[in-house]
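Novice: Turn this into a model:
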Amino acid sequence: MKVNTDSLILGSWVNVGAAAHILDVGTGSGILALMMAQKALSSSKIDAIEIDDNAAAQAAFNFDNAKWSRQLSVYHCDICKFEPPCLYDLVVSNPPYFDEALKITNAYKAQSKARHVARQTSVLRPDTLFSVSNAVLNEGGSMYCLYPSTLDADIVQVAETYGLQLQRILYIKHSKTKSPYLCAFHFIKSCLASSLHGCKNTQEQNTMVSENILTIRNEKGDYTDEYKALCEPFYLRF
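Specialist: Below is the predicted model of the structure:
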């Protein structure tokens, strides 16, 4: 999978802070892990999980050739079989989020197994992602991810089930006249166990959720000032 705008927005939006241990789930070419390395402390360690053979090899190559190579490690495995070497302060993921094709096309029928894994939720469902994130996060740790805006309420509900409380949400629009097509979510691990196992329901907690909108392009088709301001550290052309 090539580097895309979605990952660039998510990686730019993440507040790494002083996170000492960071995990990128489904790293693909390694873009989010590399962005985390650029933003993190020089002492921070960034691990990345990738299930696809070729993608894991590509990520490893990119890590080896990055200036932050000593901070980066890739694990070629299924997320459900991942044995974390530590607990993490931050988990980030641009997960597959299509349940099925909106329209069956020749391109969809001919897509490779690797592309199917990267795009369809049958391989990494939200409940699996949130369950694993809860398990590997330190108390109070952050989890960042992307999902379609049409699923925002469902995603928040599933995350709450696994003890992840919404802190911030960013609605992303292609242009001013378009409706949001994507949401970036920032969750905090709010307790040691999920609400199904005795954790206080996060809806009962008095926490203000920050909501913002990001428009990618203006009326002329150029990147908006807000998009440039957010992503500038990662674009040579800006």
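
Novice: from here on, contacts and neighbour counts on C-alpha atoms
Specialist: OK.

Novice: roughly how far apart are the residue nearest to the spatial centre of the chain and Tyr75?
Specialist: The centroid of the chain falls nearest to Ser93 when counting by C-alpha atoms, centre = their mean (2.4 Å). Using C-alpha to C-alpha, to the nearest Å, we find Ser93 at a distance of 15 Å from Tyr75.

Novice: compare with the first, here's sequence two:
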Amino acid sequence: MKRQGFQFKQFFIEHKDCAMKVGTDSIMLGSWVTCPTCSIENTPQQFLDIGTGSGLLAVMLAQKSTEHTYITGIDIDSDAIGQAKRNMTNSPWSDKLIAQQTSLQAFQISMVEQKFTLIISNPPYFNSPLSTDERDAKKRIQARQTSKLTHQELLENVAQLLADDGTFYCVLPSDVCEAFIGHANTLGLHLIKQLTVFSKPNTPALRELLAFRFAARPLHTESLTIYTENHLYSGDYMALCKDYYLNF
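Specialist: Have a look, this model is predicted:
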């Protein structure tokens, strides 16, 4: 039986059991992240993927991180965690990856001493009531809405889990970005990098890729257009994702 998922250059992500399928937002975010190197040779680093879903972002980080990096993906959905565990096990970096079913709030409480040098999330981004009885559609809406994890709760927990010299990466719709950045500032998380994403030329901004640190520094801003006028992938998009897309 044919697997339902997405073939990348070095791994396959199956997503049939996940509410949120492999999508452009996560592929861009995982490609955009810069993984830190160990300041002390052979010192283990810990990364965290919040709302891991299929495990895509965690596996992308495993591909680009150092040998002594360990990545934990967490999600509240049992089906997604089962899928993430299989994808992690089947990847070339199974020894670096772990998936855990838990809420971020409970995870943060359990991590009394643990800090993460990199935290990544493609978080929920809208508030709307569940309006369908279909199980898969209902789970998809739950995965995308902020009722289980508001942006404020996300940032408050990230601020507790992030190492002093760590970086938090996320992707958000452009229209909610300003409020998110403002609340991050109140927690001492300063925006240091921002990539504004457009679908096609001469269209409104679609997404914002954001990077935060506790130490303020001059903001580095860039923009990216995914498609040309002819609906072909742009050169900039292909350059960003070339380490992952099979045909780039």
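
Novice: picking up where we left off before, show me what the residue nearest to the centre of structure 1 aligns to in structure 2.
Specialist: In structure 2, Ser93 of structure 1 lines up with Ser121, judged by TM-score structural alignment.

Novice: how close does its match sit to Gly53 of structure 2?
Specialist: Applying C-alpha to C-alpha to Ser121 of structure 2 and Gly53 of structure 2 gives a distance of 10 Å.

Novice: repeat for Lys148 of structure 2
Specialist: According to C-alpha to C-alpha, Lys148 of structure 2 stands 15 Å off from Gly53 of structure 2.

Novice: Looking at the two now, which is surrounded by more residues?
Specialist: Gly53 (31 against 14; other C-alpha atoms under 10 Å).

Novice: what does the more buried one align to in structure 1?
Specialist: Counting by TM-score structural alignment, Gly53 of structure 2 corresponds to Gly28 in structure 1.

Novice: contacting residues around its match?
Specialist: Neighbouring residues of Gly28 of structure 1 by C-alpha atoms under 8 Å, 6 or more residues apart in numbering: Met1, Glu50, Asp52, Ala55, Ala56, Gln58, Ala59, Ala118.

Novice: who's in contact with the last one?
Specialist: Ala118 of structure 1 makes contact with Met1, Gly28, Pro95, Pro96, according to C-alpha under 8 Å, 6+ apart.

Novice: Can you show me which of those residues carry over to structure 2?
Specialist: Among those, the ones whose aligned partners also touch in structure 2 (both residues aligned by TM-score structural alignment, their matches' C-alpha atoms under 8 Å) are Met1, Pro96.

Novice: now the helices: where do they sit in structure 2?
Specialist: 24-32, 56-64, 78-90, 104-110, 135-144, 151-161, 177-186, 235-241 (DSSP state H).

Novice: what about those, which gets the closest to Phe6 of structure 2?
Specialist: When these are compared by C-alpha to C-alpha, helix 56-64 sits nearest Phe6 of structure 2, at 9.8 Å.

Novice: Pull the number of nearby residues for Gly51 of structure 2.
Specialist: Gly51 of structure 2 has 26 neighbouring residues, counting by other C-alpha under 10 Å.

Novice: what do you get for Cys231 of structure 1?
Specialist: 17.

Novice: So what does it match up with in structure 2?
Specialist: In structure 2, Cys231 of structure 1 lands on Cys241 (TM-score structural alignment).

Novice: who's in contact with the counterpart of Ile169 of structure 1 in structure 2?
Specialist: By TM-score structural alignment, Ile169 of structure 1 lines up with Gln194 in structure 2. Applying C-alpha under 8 Å, 6+ apart to Gln194 of structure 2 gives the contacts Glu208, Leu209, Leu210, Ala211, Leu219, His220, Thr221, Glu222.

Novice: at 7 Å instead, please
Specialist: Glu208, Leu209, Leu210, Ala211, His220, Thr221, Glu222 (C-alpha atoms under 7 Å, 6 or more residues apart in numbering).

Novice: Just confirm the fifth one contacts Lys193, I think it does.
Specialist: Yes - the pair His220 of structure 2 and Lys193 passes the contact test of C-alpha atoms under 7 Å, sitting 4.7 Å apart.
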